[in-house]
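K.L.:
Kindly generate the corresponding structure for this input.
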Amino acid sequence: MYSLIADIVGTLFMVYYYLMLAYILMSWFPNARESSIGQFIGRLVDPYLAIFRRFIPPLGGMLDLSPIVAFIALRFIQSGVDYLLRLLFLA
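P.N.:
Below you'll find the model as predicted:
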């Protein structure tokens, strides 16, 4: 039972990682974020990234490091969720 739930949760985290990466890469292309796909991904990813953008200002006005911190934080969150699942199902 643990393995199935852990696989599903892990897959959801991986999908979110890829959505964040796609959204960040979209900033390199003009009007990509304004497309319907860009807006959809933005609605999923922007609330999470906004948390980090409040505390980490862009360097030099152009270089936004908040996504890097967001990726690291999401990895810690994933590890914490996995630990909680282990406690619930393997204890």
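
K.L.:
make it CA atoms for all contacts and neighbour counts henceforth
P.N.:
Will do.

K.L.:
Next, the closest residue in space to Q39 that isn't next to it in sequence: secondary structure please.
P.N.:
Among residues not flanking Q39 along the chain, R33 sits closest, at 5.9 Å (CA to CA, 6 or more residues apart in numbering). Following DSSP: H, G, I helix; E, B strand; the rest coil, the label given to R33 is coil.

K.L.:
Could you name the helices and strands sitting against the strand or helix carrying A70?
P.N.:
In the assignment (DSSP states H and E), A70 maps to helix 66-90. Here helix 66-90 touches helix 2-26, helix 36-55, going by 3 or more CA pairs under 8 Å, 6 or more residues apart in numbering; DSSP states H and E.

K.L.:
Out of the ones you listed, which is closest to F76?
P.N.:
helix 2-26 (11.2 Å; CA to CA).

K.L.:
To compare against the first, here's the next sequence to fold:
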Amino acid sequence: MYSGVLIIYALLSWFPGAYDSTFGRLISRISEPYLSLFDRLNLRIGMVGFNVMIAIIVLNLAASGLGRILQLILY
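P.N.:
Sure thing, here's the model as predicted:
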């Protein structure tokens, strides 16, 4: 579900002023604390930033790793 929020955050960058709307501010408030962890990596090539994509990959890897650990513990 959080990956979806990050995708919406990335899509909002395509629309001027989208972050200034009520919905945009809500999505920003939810996603920016996690995305700020990846700002130090400087994943920008030209005008394109890959922070959101790397953040989603790390989130999915962590979720599946946690799922495997829980599966090993419970079964």
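
K.L.:
After superposition, what is the TM-score?
P.N.:
Aligned and superposed, the two chains score 0.88 in TM-score terms (TM-score structural alignment, normalised by the length of the second structure); 75 aligned residues with a CA RMSD of 1.2 Å.

K.L.:
that older thread, what's the spacing between the residue mapped onto the residue nearest to Q39 of the first structure from the second structure and Y9 of the second structure?
P.N.:
Counting by TM-score structural alignment, R33 of the first structure corresponds to Y19 in the second structure. Per CA to CA, to the nearest Å, Y19 of the second structure is found 9 Å from Y9 of the second structure.

K.L.:
Which one's more surrounded, those two?
P.N.:
Using other CA atoms under 10 Å, the more surrounded residue of Y19 of the second structure and Y9 is Y9, with 22 against 16.

K.L.:
Spatially nearest residue to that one (excluding sequence neighbours)?
P.N.:
The shortest distance from Y9 of the second structure to any non-neighbouring residue, by CA to CA, 6+ apart, is to I27 (6.2 Å).

K.L.:
show me what contacts that neighbour?
P.N.:
Residues near I27 of the second structure by CA atoms under 8 Å, 6 or more residues apart in numbering: 5, 8-9.

K.L.:
Out of these, flag the one nearest to I57 of the second structure.
P.N.:
Set against I57 of the second structure, the nearest of the contacts of I27 of the second structure by CA to CA is V5 (13.7 Å).

K.L.:
Can you name the residues that contact the counterpart of that closest one in the first structure?
P.N.:
The equivalent of V5 of the second structure in the first structure is L19 (alignment by TM-score structural alignment). In this structure, L19 of the first structure makes contact with 41, 45, judged by CA under 8 Å, 6+ apart.
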